[in-house]
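Engineer: here's a sequence, model it:
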Amino acid sequence: MGNGKEGRLLVLYGSQTFTAQEIAERIWRKTKVLGFRGPVQAMDDYPISRLIHEEFALFVCATTGQGDEPDNMRRFWKFLLRKNLPNNSLMKLKFGVVGLGDSTYSKFNFVGKKLHKRLLQLGATPLLNIALCDYQHDLGHDAVLMPWLGNFFSTLKSYFPNIQTDTMNNSFVPRWKVSLVKTDSCDNQKNVSEDVYYGKGCRDHFLDSTYLELEKNDRTTDESHFQDVRHIIFKTVDGNPLQYSPGDIFNIRPRNSKEDVDDLFGIFETHNIDIKPYHLLSVEEYHDDMPVPDFLKQPLTLYEVAEQYWDLKAYPTQYFFSLLALISEDKLERDKCIELSSPEGQEDWLNYCRRPRRTVLEVLHDFHKSASKLTIEVLFELLSTIKPRSFSIAGSCLKSEGRRIELLIVVVKYYSKLKKARLGLASNWLKNLNVGDRVYGWIKRGTMKFPQDASIPLILIGPGTGLAPFRNLLQERSIQGTASSDTLHLFFGCRYKNKDFHCRQELEGMVDSGELTLYCAFSRDQENKIYVQHKIAENKDVLWNLLNRGGYIFISGNAKNMPDNVRDAFIEDVISEAGGISLEDAKKMLEDMERNNRLQVETW
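Structural biologist: Just a heads-up that it's a prediction; the model follows:
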């Protein structure tokens, strides 16, 4: 069927937070090395009527919410579901599907699985079975993605005999033609604190961003408490009301700290690399199948790009080291990069990067000889883009008449084996915003869907900042006059009653007015630790009665252990012990509830 030089491989992605897009562009680079051509596009940007003419395609798609497709895949998916499509519509197509998911959710990689099945129904032929990537794996998505891609391209070899799959990573192929307009003036550095992603008119085609002003940024935890939790309120600037419901999400794109940006330019200065903050960026199309994104077509300084485009807090992937090896001229460092990027070097990569949370900047300091070969073109391949962060809206739209957004955010700061504190990019940026600062953000439909019928009992489990979506719901029900302690049951957990009991006065006030039944687990206020699952076990008879009345269960909070512990408590204590049902049947009952959306989970 020819060779790689004549091959077309279409790469389409459905992305919620741009991860799928980033992975699709990585795959494009691999295909380019092999000599393929073919565009990389969001599924909704691709003229789907052309799909019947494609011979080879690779789909990368994320799963969102309760098994929903991403926004920029919806039109594509809706078209594929049309009943009038013949079952041989895609008989010419040979394909692969990469699913990006999170195994803490019951509908793990649901979208990828649905897409794979539908393509089969329309007559397409899979080159491989679907890749089910799991964000929770120690190696992240790459644990499944990297070996799967190797097999995918090996399979393609039967159609394109000239493919040399063992030389895939031996060439550096930039996505765009990137250069600098170098001036002697520092005037271009003015106004760098303004939002350039949205402020200069750039829009992601599936996002409707809103201009907001910070009204409140208060610490809610006691000063002696180890954790800084922020109650943040944004207000609309134009006065136009926003529309959102309990469970909905506020998305925002954070920026790097001045310290990290200065560190990056310090690396350039140390190695006499002529890249200055005030140099202007020029990005042009290199390949007709890799268009320049709108944002990079804007007139930008390098400081703006470093502050608002590159993620300087990211930890480098194995892919990062494979690229660094291509530019390194130091044998020792190059060999180490090759080792850290190899399947055999995964454990070393975990110990060096993932477990201590070493950032890209720290790696560039460690691999200083390789860093001395950095160019602006290389930087655009090495550094990933800042991805939007999602936060549950913690206040009712009715309370502010849609003119405010409330958030409840943990400021991420912890220590690994490295001496310097690990700081979360978004939370620390938000912490340091001042009243009056203006930012762009956008609202998205949340994963949780609360029943409209206020007579249905709701069991809400929200330890820590998992309280956020439930506070939104409780406020709304209170304003509507439908809040009742008979139907609203909230399990809240924290360490200390007097240090990190978020919104205590408000919640206790609802209890006093008969609007809420509240169960609190303060884990460190006594010798034996008490968590929300223990409170669930203590109140198993009450909860079994609520479930028999058609009650729903909602779980919100940290994904590490809490969701599984809560599930176990419902299976073993509530359904089996209080309900007198066998453990096997109790587990099946909870699974059925989750399948029917009577159990919903939102974790991070």
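Engineer: from here on, contacts and neighbour counts on C-alpha atoms
Structural biologist: Noted.
Engineer: how about Val111, nearest residue that isn't a chain neighbour?
Structural biologist: For Val111, ignoring the flanking residues on the chain, the nearest one in space by Cα to Cα, 6 or more residues apart in numbering is Thr63 at 5.3 Å.
Engineer: quick one, what contacts Tyr105?
Structural biologist: Contacts were defined as Cα atoms under 8 Å, 6 or more residues apart in numbering; by that measure Tyr105 touches Gln66, Val601.
Engineer: give me the distance between it and Thr19.
Structural biologist: In this view, Tyr105 and Thr19 are 18 Å apart by Cα to Cα, to the nearest Å.
Engineer: swap in Asn191?
Structural biologist: For Asn191 relative to Thr19 (Cα to Cα), the value is 29 Å.
Engineer: kindly report the same for Ile553.
Structural biologist: 30 Å.
Engineer: the two - which one has more neighbours?
Structural biologist: Ile553 (24 against 20; other Cα atoms under 10 Å).
Engineer: for the more buried one, which three-state class applies?
Structural biologist: At Ile553, secondary structure determined by DSSP: H, G, I helix; E, B strand; the rest coil is strand.
Engineer: run this one through as well so I can compare:
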Amino acid sequence: MTTDLAAALAVLFASQTGNAEWIAKHIHEEALARGYNSTCHALDDHAKANLTGDNAIIIVASTTGDGDPPDNATKFWRWLRRAKAPELEGLKGKKYAILGLGDTNYSNFCNTAKRLEKKMTDVGAVPFTPRGFADDATGLEAVVDPWIETLWKALPQVACYDEEKAKAFEERAEKDGKFCLKIGAEKESVAGGADADAKKENGETAHSIDIVPKSTDGKDSAPVSSVNEVSQTTNSGDSGDKSSVANAFLAPLNAEEHDLLDAVLFTPVPIVVSKTALDSATQLTNVAKIPTEFLDVDLADQGRPIEKSVMLPCHMLDTQSMESPFDYTAANPFKAKIASVRCLTGPKALKRVLEIELNITGLGWEYAPGDAFGIVCPNPDGLVLPLLKRLSLEPTQLLRVTAKGAAALQGLPFETKTPITVYEAFKYYLDLHSLPKKSFLRVLAEHTSDPTAKKTLYFLASAQGAGAYRDLRPQQPTLLDILHTFPNCQPPLARLLETLPHLQPRYYSVATSRLVKEHSVTFAFNTVEYRTPAPYNKPMAGLCSTWLDVLTGKNSAQNVRVQLSDKELYVPIFPKPTSEITTPFQLPEDPSAPVIMIAAGTGITPFMSFLAHRHHLCSSGTSSSSFGAMWLFHGRRFASADGDALYESDLDTYVKVGSLSRLLVCLSREDVTPDQIRYKYVQDGIRALGAEVWDLVHERGAYVYVCGSIAMAKEVNQALADIIVQNEGAKDGVEALTLLADLGKKGKYLKDIWT
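Structural biologist: A predicted model of the protein is given here:
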């Protein structure tokens, strides 16, 4: 090897939901297995990675919101923006590769990765492989998997590696990277790679398994659900006695566990796999690699009773006060006590909306209107306990988890003050709801004794099974659903801890001003309930919203505030850091600038903090003439008070006293006549008042804020473009969209949107 090769790899990630972190860590683990000297860190821990040292850099970066960097990249951006030339000199000529994760439903696709790429170019770093931009709207794996394969091909010319380890890895990869289905009258077998070809020459069958199911009772094993079985297999989610399913399939829960179950016991629903492509396949190619093993897991003889493990207990957290509120994170949150709850909607509403007030005394967070915070929510006991039964794991046993091999230098997948129990690991740390990655399905295949199930799992993890794998997304299976589908699958605990993604926090905007109540914060949210698309029709519930609803007593009395300060109810939270590369979703620094707020449903939440802040200032003696106009377009379904008129009395007050200059309510489910001057959607209201809206923006320098779903934001964006053209602010739609993009770059057109 030549001496100009880098001595090591530094794998860095910027991750909001865990996808980028998972990909980066598995690149790192495979790099170690291939013989590279590798480290892996979040971008905020860039100092540990020694970016200016003798290493090549691999970055996996996601984008959150409408172009914002993830929270664990904010400190890195701050350093990068403020670093002096000598500090960045070590990046000149540095070899790097970058993979961006994004969603083309948003206008600033892969914005974090693009900004990083530009900055690396500006400081003189050199890419050693083409960038990759993966789209979550169509499936990340379509770009991620080929990009990683290209990465491995390029790295030998970039960094030093152990040739013996590399050779051993390639031999293993060649052996299990390709599976050939040999179809016979009596049986089928799966054979793998070059080893199989060599052994066939000697009359042997390599890496072969029987595919025809064998059973001790003379019956065939139950097959995985197929497409024509949908009506029989996917509606079990809300029919019948749910406890009977647990008793029959998952084994009885003991009395202690039954008492701990929250709102619902999850009934496993088999996944539906279309095997048309499998039936016609002669071989499976590009089967996902088996992830590297890097953990040793032992179960201690002693345990901890489950009742001491509920509600994110103190023994799992470092409860000392932090110097800064931003030192609290998802891994080490602040325990906020629930002060009160009220239901904001009436019986006519299609969704219940709750508002919760938290006491944050001791946090020291001087939040601004529009700021947000994360909530660390647990998995429900109704899923965790049956799942542990299915895996034959004792919930109360303490875990001893240690990293092995080269990965030992990188620490554990989760760290706590004291050892945690099996129950705590599954309740607080592991994501049991997200779409399984192909590599995880490969792991399941390796630990499945039934040949038919094994072949189906190999298929889902292969190129030939790409369509069937995509069809899993609308089914939204839990880990329990998948294991129920493959009853002979029994993955080891260590493999689950290594390959399952981590449970991610949920973010909420503040709905009030700290000027109103200094040590308190309120937020509002829908209690999420829905069904997966037809033909699956599986009932679903939001993870965090359901937990908060159950925790606060499932209140439904409209606008009745229920005081909960006398109860010991806590929510683990942490402030969401503001980005240094994008304008925060906050009021303009110039209070005289007009503000146009556009929202649908609970998207009104941050605007209530805007209005509460402005109203308090006006009530405290500041002349309302000192402030710019504030307009609010709010979309909801119903006009009547017993529907979804969120914060109606507050808004009426703000209008009466002049804190809110203009309120336009748009009603999507009401038949209204033109003389009522009401509109169906917020974009209709924007178009109707187009001349006035454009005057506020163009002549008076208004700031425009949009909060709601991505679908609503797209319609609003088009409506704004239309009124710009109609009022001769642009010659055509293309120029108008460019103008809006420029306003966004200037921080005068801000969006807080979600899919």
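Engineer: what's the TM-score once they're superposed?
Structural biologist: Superposed pair, TM-score by TM-score structural alignment, normalised by the length of the first structure: 0.89. Supporting alignment: 586 aligned residues with a Cα RMSD of 3.0 Å.
Engineer: what's in contact with stretch 263-279 of the first structure?
Structural biologist: 180-183, 185-189, 301-303, 361, 364-365, 371-372, 374-376.
Engineer: same deal with stretch 251-258 of the first structure?
Structural biologist: Here stretch 251-258 of the first structure makes contact (Cα under 8 Å, 6+ apart) with 306-309, 311-313, 386-391, 425-426, 429-430, 440-444.
Engineer: of those residues, grab the buried ones for ChimeraX.
Structural biologist: Of those, the buried ones go into a single ChimeraX selection, burial set by 16 or more other Cα atoms under 10 Å:
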select :306,307,308,309,311,312,313,386,387,388,389,390,391,425,426,430,440,441,442,443,444
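Engineer: so which of the contacts of stretch 251-258 of the first structure are in strands?
Structural biologist: Mapping the contacts of stretch 251-258 of the first structure onto strands (DSSP state E) picks out Arg389, Ser390, Phe391, Tyr440, Gly441, Trp442, Ile443, Lys444.
Engineer: next up, the contacts around the last one.
Structural biologist: In this case it means Lys444 of the first structure. Applying Cα under 8 Å, 6+ apart, the residues near Lys444 of the first structure are Asp248, Ile249, Phe250, Asn251.
Engineer: what of the first one?
Structural biologist: With contacts taken as Cα under 8 Å, 6+ apart, Arg389 of the first structure has the following neighbours: Thr17, Asn251, Ile252, Arg253, Pro254, Ala426.
Engineer: just the third one next, same as before
Structural biologist: Applying Cα under 8 Å, 6+ apart, one finds that Phe391 of the first structure lies in contact with Ile249, Phe250, Asn251, Leu407, Ile409.
Engineer: with distance to Arg230 of the first structure added, can I get the ones in strands among the contacts of stretch 251-258 of the first structure in a markdown table?
Structural biologist: Listed next are these as a markdown table, based on distance: Cα to Cα, whole Å:
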| residue | distance to Arg230 of the first structure |
| --- | --- |
| Arg389 | 16 |
| Ser390 | 15 |
| Phe391 | 12 |
| Tyr440 | 19 |
| Gly441 | 18 |
| Trp442 | 20 |
| Ile443 | 20 |
| Lys444 | 21 |
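Engineer: ok, so of those residues, who is nearest Met562 of the first structure?
Structural biologist: Phe391 (18.7 Å; Cα to Cα).
Engineer: what's the closest one aligned with over in the second structure?
Structural biologist: Superposed on the second structure with TM-score structural alignment, Phe391 of the first structure falls opposite Tyr508.
Engineer: before we move on, what about Val40 of the first structure?
Structural biologist: When the second structure is aligned by TM-score structural alignment, Val40 of the first structure is paired with Cys40.
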